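> just the structure for this:
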Amino acid sequence: MAITSANQLELLQTAEAVAREKMIDPGLVVEAMEESLARAAKSRYGSEMDIRVSIDRKTGRATFTRVRTVVEDDELENYQAEMTVEQAKQYLEDPKVGDQFIEEVPPVEMGRIAAQSAKQVILQKVREAERDRQFEEFKDRVGTIINGIVKREEYGNVIVDVGRGEAILRRNEKIGREAYRNGDRIRCYIKDVRREARGPQIFLSRTAPEFMAELFKMEVPEIYDGIIEIKAVARDPGSRAKIAVISYDGSIDPVGACVGMRGSRVQAVVNELQGEKIDIIPWNEDVPTFLVNALQPAEVSKVVLDEDAERIEVVVPDDQLSLAIGRRGQNVRLASQLTGLDIDIMTEAEESERRQKEFEERTKLFMDTLDLDEFFAQLLVSEGFTSLEEVAYVELDELLVIDGVDEDTANELQARARDVLEEQARAALERARELGVQDSLVEFEGLTPQMIVALAEDGIKSLEDFATCADWELAGGWTTVDGERVKDDGLLEPFEVSLEEAQNLVMSARLQLGWVDLADLEADEAESDSDDDTAEEAEA
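Below you'll find the predicted structure:
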């Protein structure tokens, strides 16, 4: 079949029909046809030739041309598609490297094999264009809710028809044991859209916390308008969830607005989530207050927050413990997800027992080291003294407020405490020498003999060794492993050295050794301060 004998407009009509069916640009289909015809022509004239085809967008006429490019003499490799400057003078006036000589060649007769090849090229190009259109359409819809129809189920994964493509709801993204049949309508959250070799893949979810947030946005106009904001969501899909909300309008109760008249709004979300129980909690900037709200319906007696460790201790009445923990730890787990803190729950009895144990340990410490009777040692602990250092170096007035303590007694107490501390320091220094600690570390300002022993026992015996330490190795910290916070014990953590103090100590060691230049350090700090000021001005 020769192209010239075919109805030239038929090409354009075919391109428009395919484009309409696949909802892609007709120009892309015409380009695919041009490429397929060029490939067919190459099979006729020779694969080494640079044959190009141009289809007129108005008449449908296909023009076949051969292109030859002018190259340097030593770069000539393909005689069919390239020629030297000397050879080009036969066809071009004043040819230069990079010029092209284009000549029209007769249209080819398309045999059965060539026609089949052309069809494959067109289908491939159309598929690629369709995939690109699908990816472009759905990539901007990540983070939104979409309605679809269940097409089939494969190995527990649900294939969903979302209009102009298919999406997948994996079995671990389904709520509980919910099952779907072909033709069921389904509402999901678009979690991710990826461009893959087999085409764009749209991944759906019904277990994502964001799905619940988007459902509330659909049901509560105040959230959509920005009057109420969802600050955090924690879910145990299909069972229970907690959602923290805040209102930016003092006249609107965020919890009441989300619940709705007779629970109509929250019930609509509950029904969509297969009966998942939802606790709506008022968000608060004060973390302990927010946590008390998050542990509802349990009552909380006391909250102790450790910001450095991002942990929080919660004391509850004995009869509220099971309620605070929840079935299989569900309530405290959701509260932990909501606040982003690790939560330790204990009863009032357990806390009292722990405090009593600490009281007894400190009492024994003062009795043994200061040679005091039990009553006097308990007096010191009751007044808040926890260590020998506090007794030895506290202002005298703070000891005089204790009943029965006069100035002579206070001086005697401090003298005994200092003697004990000096003896402990001397013994620690001897131990450090036995371990082979160098003078450079012993004489380094900021480390006590006890700290030096702790470092030496871990192999740090010189100032150079100390200068190579990381701040977290000294002060300790927390690392997240597989979603769980894991404690990293610091060498100097028992001596209550903070992360900032550890940083300063290590930097001082490096300055002393000449590893860091003070001028460069000051310049870096000045630049950092300048960047901070610029950022603050930008925010303002």
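> from here on, just use CA atoms for contacts and neighbour counts.
Will do.
> host element of the closest residue to residue 22 other than its chain neighbours?
Leaving aside its sequence neighbours, residue 22 sits nearest to residue 130 (C-alpha to C-alpha, 6 or more residues apart in numbering; 6.6 Å). Per DSSP states H and E: residue 130 is located in helix 112-139.
> just give me how far that helix sits from the chain centre.
Between the centre of helix 112-139 and the centre of its host chain there is 37 Å, according to C-alpha atoms, centre = their mean, to the nearest Å.
> where does residue 426 land in three-state SS?
helix (DSSP: H, G, I helix; E, B strand; the rest coil).
> for burial, what's the neighbour tally of the nearest residue to it once chain neighbours are set aside?
Distance criterion C-alpha to C-alpha, 6+ apart; nearest residue to residue 426, sequence neighbours excluded, is residue 449 at 7.7 Å. Neighbour count of residue 449, defined by other C-alpha atoms under 10 Å: 21.
> now the strands for the stretch 1-150 of the chain?
Secondary structure of the stretch 1-150 of the chain (DSSP state E, counting those that start in this stretch): strands at 51-55, 62-70, 82-83, 100-104, 145-154.
> so which of these is nearest residue 3?
strand 62-70 (7.6 Å; C-alpha to C-alpha).
> sorry, back to before: ranking the strands of the stretch 1-150 of the chain by burial, who's on top?
strand 82-83 (a mean of 23; mean count of other C-alpha atoms under 10 Å).
> sequence B follows; please return its structure for comparison with A:
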Amino acid sequence: MAITSANQLELLQTAEAVAREKMIDPGLVVEAMEESLARAAKSRYGSEMDIHVSIDRKTGKATFTRVRTVVEDEELENYQAEMTVDQAKQYMENPQVGDVYSEEVPPVELGRIAAQSAKQVILQKVREAERDKQYNEFKDRVGTIVNGLVKREEYGNVIVDVGAGEAVLRRNEKIGREAYRPGDRVRAFVKDVRREQRGPQIFLSRTAPEFMSELFKMEVPEIYEGIIQIKAVARDPGSRAKIAVVSYDGSIDPVGACVGMRGSRVQAVVNELQGEKIDIIPWNEDTPTFLVNALQPAEVSKVVLDEEAGKIEVVVPEEQLSLAIGRRGQNVRLASQLTALDIDIMTEEEESKRRQAEFEERTKLFVNTLDLDEFFAQLLVSEGFTNLEEVAYVDLDELLVIDGVDEGTAEELQARARDFLEAQNRAALENARSMGVEESLIEFDGLTPQMVEALANDGVKTLEDFATCADWELAGGWTTVDGQRVKDDGVLEQFDVSLEEAQTMIMTARIMLGWVDPAELEADEDEVEEAEE
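Down below sits the predicted model:
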């Protein structure tokens, strides 16, 4: 095939036809043709030549151009595509390194092999354009709901036609034992869109909590308009779910609005989710109050919150225990997901036993360390004293409020507590030094002798060792693994060291060692504050 006046317009007609069929820009098809013709020309004139092809968008005329670049003498490698400054003088005036000289060459005639190669290039370019179009269309639809038709099922994964391409509804993203046949309509949440070698991959989900949120947004106008906000969603797909909502208009009940007249709104969502039971819960800023709501329909007697540990204890009457936990722990598990807290549920009787055990343990501590009789030790515990430090360093007036304690008795109690603590400190320091702990760590501000001993037992014996620690390694923390919160024990956690305190101590050690410049640290903090403002 020769590119002559007889078929110049045919090139443009072909490009337009392909573009219409594939719904892509005709210019992309023309560019693909230009590249394919350039490749064919290189096979004719030589692969080392730099041949460019330009097709006129109006007439379809293809112009073949040989391009040569001016380079330094010592950099000349490809004689067909490059030339020196001296060589360029016969073609150009005052040539400079980097200049480009172009000259038109005769069009090539495409043989069968060259024509086939050109066709492959064009098809490849068209496929890439299709993929880019599909990716660009769906990358902005992540987080929305799409409707599609089931095309086929492969190994439990459903292939869905979503209009501009195919999407995958994986087996683990289907609700329960959902089964689909070709031609069935399916509604799903666009969870992710990835650009891969074989083209953009669109992943759908019907089990994602966001799917339920989007369904409620479609059914409840107040949510769509922003009057009601969904604060949290927890799902056991196909079985049960909890959704927390809050209203920013005092005249609108968020729960009632989501339920709808005679349950019409929530029922529409339930039907889409294969009968999944949905508890609609009023959200509250106060975490214990929110948790009490989240554990509905169970009644709660008392809530004890440990914000630092992200843990909460719930006390319920004996007859409410099974209801609070739910079948196979479903109710408490969903409430935990909804509040992002670890929840321990116990009965009133279990809590009473635990409190009694704590009372006896503290009583025994004071009996053994302060040489007190059991009755006097119980008085201390009843007044809220939990450890020796509180007794040793509390204001004397707080001891004098205890029945039968005068000033002399109070001073004697504090003296015994301080003597015991000092003996403990001496023993801890001796043990730490015997394990090779350096004085720089022993004298570090903020570390007690018991802390130094605990660090030594964990292999931290120098200030450098301490400075390389992470805050959670000292204070402990929580990690989410496979949707479950897992406890990370901290070396100094037993001494009630918070994450903030651990961060401060570690940064102080790094400054002392010269690893961190305080001026740079202050500058970074200023930038963060400005960004927050």
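> so what secondary structure elements neighbour the helix holding residue 130 of the first structure?
With contacts taken as 3 or more C-alpha pairs under 8 Å, 6 or more residues apart in numbering; DSSP states H and E, helix 112-139 of the first structure sits against helix 26-45, strand 185-196, strand 199-205.
> got those as a markdown table, with mean neighbour count and distance to residue 505 of the first structure columns?
Shown next, in a markdown table, are those (neighbours: other C-alpha atoms under 10 Å; distance: least, C-alpha to C-alpha, whole Å):
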| stretch | mean neighbour count | distance to residue 505 of the first structure |
| --- | --- | --- |
| helix 26-45 | 21 | 66 |
| strand 185-196 | 18 | 46 |
| strand 199-205 | 22 | 49 |
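> please name the residues that touch the residue nearest in space to the middle of the second structure.
Nearest residue to the geometric centre of the second structure (C-alpha atoms, centre = their mean): residue 480, 10.9 Å. Taking C-alpha atoms under 8 Å, 6 or more residues apart in numbering, we find residue 480 of the second structure in contact with residue 486.
> what about it, which SS state?
strand.
> what about it, distance to residue 447 of the second structure?
Plainly put, residue 480 of the second structure is 30 Å away from residue 447 of the second structure if you go by C-alpha to C-alpha, to the nearest Å.
> now swap in residue 137 of the second structure and tell me
57 Å.
> more neighbours: the two, which one.
Shown here are residue 137 of the second structure and residue 447; by other C-alpha under 10 Å, residue 447 has more neighbours (15 against 12).
> what about the more buried one, distance to residue 97 of the second structure?
67 Å.
> repeat that for residue 440 of the second structure.
63 Å.
> ok, the closest residue to residue 493 of the second structure other than its chain neighbours - contacts?
Leaving aside its chain neighbours, residue 493 of the second structure sits nearest to residue 475 (4.8 Å; criterion: C-alpha to C-alpha, 6+ apart). Neighbouring residues of residue 475 of the second structure by C-alpha under 8 Å, 6+ apart: 489-493, 496-499, 502.
> between those residues, which is nearest residue 171 of the second structure?
Minimum distance to residue 171 of the second structure across those is 36.5 Å, recorded for residue 489 (C-alpha to C-alpha).
> count of neighbours near the closest residue to that closest one other than its chain neighbours?
Sequence neighbours aside, residue 476 is the residue nearest to residue 489 of the second structure in space, at 4.7 Å (criterion: C-alpha to C-alpha, 6+ apart). With neighbours defined by other C-alpha under 10 Å, the count for residue 476 of the second structure comes to 23.
> what's the answer for the one 10 residues further on, then?
When neighbours are defined as other C-alpha under 10 Å, residue 486 of the second structure has 13 of them.
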